[in-house]
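Q: Generate coordinates for the sequence data below:
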Amino acid sequence: MKKIVSVVLPTYNEKANIEGTIKKVLEQEKYLPDYEINIIIADDVRSSDGIEQIAKELVKKNKEVHFIKVDPGLGVGLIKGHQYACTHLHPDILAQIDADGQVEADVLVRLVKTIEQGYTLAIGSRFITGGKNKLSLMRKLFSYGASMFCRLLIGPWDIAEVTNSARAFTPALFQKINLERLPWRERTFIVQPAFLHEAILAGAKYKEVPLVFKNRLEGYSKNKVFNYTYDVIAYGLDVRLHSLGLNIPFYKLIKRAKTLVKFSLVGVIGTIIDFFFYKIFINHFGMPPATSKGFSTEIAIINNFILNNYWTFRYRKTQTNIWQKLGIFNLVSLGGLVIGVLIVKFLHTAYGDGFVNLFGRPIAYNNFYFFATIPPVMLWNFTVNHFITWRHQED
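A: Coordinates of the predicted model:
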């Protein structure tokens, strides 16, 4: 009975390349007579070029080809693809390769044979003897620089190629990797160097094998350089802190801080909108201040909800629909309003209606009372919305 190699091909708008890549991968079976190759196409839900229809046709024609839809991100495609393989195909070796045709498929043979030699992780590399990097000069410099940058920040130094996806490993090693620490849900390519680091922490016995890397025939690269660099730096600092014995979840904190900054900016915009419509309703519609405040606040709440839903928390997969989230967001905002009122009431009771002379101008205490409510109310709103309104649905 033949052994099984399950190869994950993560795709995002790779209609022009997928058939050719699958054909070349399956052709490697003749060089691996003891193995049956299965392919899992893990297609990003954002794909819009018609790849899903082509993939489903390939599944009908070939029992070795499987197709799944996954949430956005290279890491999600890879991890979900391997989890699918372990659950449904029970492979002897897990492998992965880019679907864009940039990596020559014959590397799969070398990856599998390396695992047969007793290694638990085989890594394709264009930067070792026998490897070839057929990109343009500028892209060669960028790819080499990116790998050096990741090795310096994350490691390990003894692996020359840490930024491409061509790898093979044992299912046992995959099961040992700490997915809680691995940033596999990010939409950048941070999963590539991070996976190697986590695999080594899990006890991987690894070896690099040469591969040929060339320009893609069709389509474009999905890598976002700025976001990728940000993630590498944040994850690298997390790794270094852990190496010093400081078990601080720095990467998660810095990513959450980024979300908090977005949430705060939305809050500032909401405050401006609230004040603008408050004055409009009073000056142009003759509404009483209390009524004006009610309408202007609700307009600001709806504005903040839209911006948070489609910007701050846009990557969150939740169990609630948009109307449920809007209702919860309103209740949370009402809770923030109550907190603010209580703080102002307490400060007013304690300090009264005095004035303070600031830069030669009298400033009423009530201005300070207003600004004193901002940090606790923002913390309340962010925390509750983070954990309830836009709570991420774990798979």
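Q: rest of the way, CA atoms for contacts and neighbours
A: Noted.
Q: all strands for the stretch 151-300 of the chain, in order.
A: In the stretch 151-300 of the chain, the strands defined using DSSP state E, counting those that start in this stretch lie at 167-169, 206-210, 212-213.
Q: so of the ones you listed, which one's packed in deepest?
A: Mean neighbours per residue, mean count of other CA atoms under 10 Å, is largest over these for strand 167-169, with a mean of 26.
Q: That one: how far from the chain's middle?
A: Relative to its parent chain, strand 167-169 has a centroid offset of 22 Å by CA atoms, centre = their mean, to the nearest Å.
Q: just to revisit the earlier point, CSV for the strands of the stretch 151-300 of the chain, including distance to Leu241?
A: Shown next, in CSV, are the strands of the stretch 151-300 of the chain (distance: least, CA to CA, whole Å):
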stretch, distance to Leu241
strand 167-169, 27
strand 206-210, 24
strand 212-213, 34
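Q: Which among these is found nearest to Ile343?
A: Closest approach to Ile343 among those is made by strand 167-169 (56.8 Å; CA to CA).
Q: Please provide the structure for the following sequence as well, for comparison with the first:
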Amino acid sequence: MSEGLVIIPTYNERENAALIIRRVLALPRAFDVLIIDDGSPDGTAELVRGLLPEFAGRLHLEERRGKLGLGTAYLHGFRWALQRGYPYVFEMDADFSHNPDDLLLLHAACAEQGYDLAIGSRYVIGVNVVNWPMSRVLMSWLASWYVRGVTGMPISDATAGFKCYAAHVLQAIDLNHIQFVGYAFQIEMKWLTYRLGFRIKEVPIIFTDRTRGLSKMSKGIFQEAFFGVLQMKLDSWLRPLSGARGPRPG
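A: Prediction:
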């Protein structure tokens, strides 16, 4: 029985896809993998499709037409996971910036320590980023500082994309009303989890910039995050959340 589903969105990740899949499926915990490919022109989906017989029942592929955005890929994966009853659902990049071994730490925080959301954090104990230029490290750190200042949410790495959700968190969030698709999506999901009172833990990780393939970062992604945070805070005043609530984050 699988202990969780690792969702990995891909777009032009042929150089990394098979490697990351094998690393995750070789872990001592029985995690399944769902690749969500947005029509990669480099043949990523074709490569993954060729691995399906080797990892039957553990590796899954969802193919979408066109580059529809990171947030929509994860929302697709969340619904897919909930329909199949996975107890824990992970977000993870395909490019090895997230160490697959750290999935075990995120899982333990939720399954053994009782947290509802575990975040692989670059900044909870100093700055743990490898191979990024100082300008990008500073921009990322300042983005999290800005989010904390605007929202009051006590999370050191607000834009982190390496996470483990207990399924009941995703069931409590109205996934049909998530507004953002880029960096702001990661902030919005944490913000809603926090507002619903679920317990959140930041697990320190070392983030290593990709060594294969090209980054998907753009100016528009950062702009969405900057203005999106203000919109989230305003919406929290105008539209109180309803639905299931957990204990306040500890």
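Q: With both chains overlaid, what TM-score comes out?
A: Superposed pair, TM-score by TM-score structural alignment, normalised by the length of structure 2: 0.86. Supporting alignment: 235 aligned residues with a CA RMSD of 2.0 Å.
Q: quick one: the counterpart of Glu198 of structure 1 in structure 2 and Ile178 of structure 2, what's the gap?
A: In structure 2, the residue paired with Glu198 of structure 1 is Leu192, using TM-score structural alignment. Distance, Leu192 of structure 2 to Ile178 of structure 2, using CA to CA, to the nearest Å: 9 Å.
Q: Please name the spatially closest residue to the match of Glu198 of structure 1 (chain neighbours excluded).
A: In this structure, Leu192 of structure 2 finds its nearest non-sequential neighbour in Ile173, 7.0 Å apart by CA to CA, 6 or more residues apart in numbering.
Q: Same check on Asp42 of structure 2?
A: Among residues not flanking Asp42 of structure 2 along the chain, Asn12 sits closest, at 5.4 Å (CA to CA, 6+ apart).
Q: Show me the contact partners of stretch 213-220 of structure 2.
A: Stretch 213-220 of structure 2 is contacted by residues 12-13, 15-16, 95 when judged by CA atoms under 8 Å, 6 or more residues apart in numbering.
Q: Most neighbours of all these, which one?
A: Highest neighbour count within the contacts of stretch 213-220 of structure 2: Asp95, with 24 neighbours (other CA atoms under 10 Å).
Q: name the element that residue belongs to?
A: Using DSSP states H and E, Asp95 of structure 2 falls within no helix or strand.
Q: mind checking what it lines up with in structure 1?
A: Matched to structure 1 by TM-score structural alignment, Asp95 of structure 2 sits across from Asp100.
Q: Does that match touch Asn17 like I think?
A: Yes: taking contacts as CA atoms under 8 Å, Asp100 of structure 1 lies within contact range of Asn17: 5.5 Å.
Q: anything in contact with each of the two?
A: Counting by CA under 8 Å, 6+ apart, the common neighbours of Asp100 of structure 1 and Asn17 are 217-218.
Q: Could you check which residue of structure 2 pairs with Leu111 of structure 1?
A: Under the alignment (TM-score structural alignment), Leu111 of structure 1 maps onto Leu106 of structure 2.
Q: Pull up the gap between its match and Gly39 of structure 2, please.
A: In this structure, Leu106 of structure 2 and Gly39 of structure 2 are 30 Å apart, going by CA to CA.
Q: circling back: neighbour count: Leu192 and Ile178 of structure 2, which is higher?
A: Ranked by neighbour count (other CA under 10 Å), Leu192 of structure 2 and Ile178 place Leu192 first, with 20 against 15.
Q: Wait, the more buried one touches Ala172, no?
A: No: Leu192 of structure 2 lies out of contact with Ala172 (CA under 8 Å); the separation is 9.5 Å.
Q: List just the one of the strands of the stretch 151-300 of structure 1 that sits closest to Gly81 of structure 1.
A: Smallest distance to Gly81 of structure 1 across the strands of the stretch 151-300 of structure 1 (CA to CA): 13.2 Å, for strand 167-169.
Q: Give me the mean deviation of that closest one from structure 2.
A: Once fitted to structure 2, strand 167-169 of structure 1 is off its aligned match by 0.6 Å on average (mean CA distance after the TM-score superposition for structure 1).
Q: Quick check: closest non-adjacent residue to Asp102 of structure 2.
A: Excluding the flanking residues, the one nearest Asp102 of structure 2 by CA to CA, 6+ apart is Ile205, at 7.2 Å.
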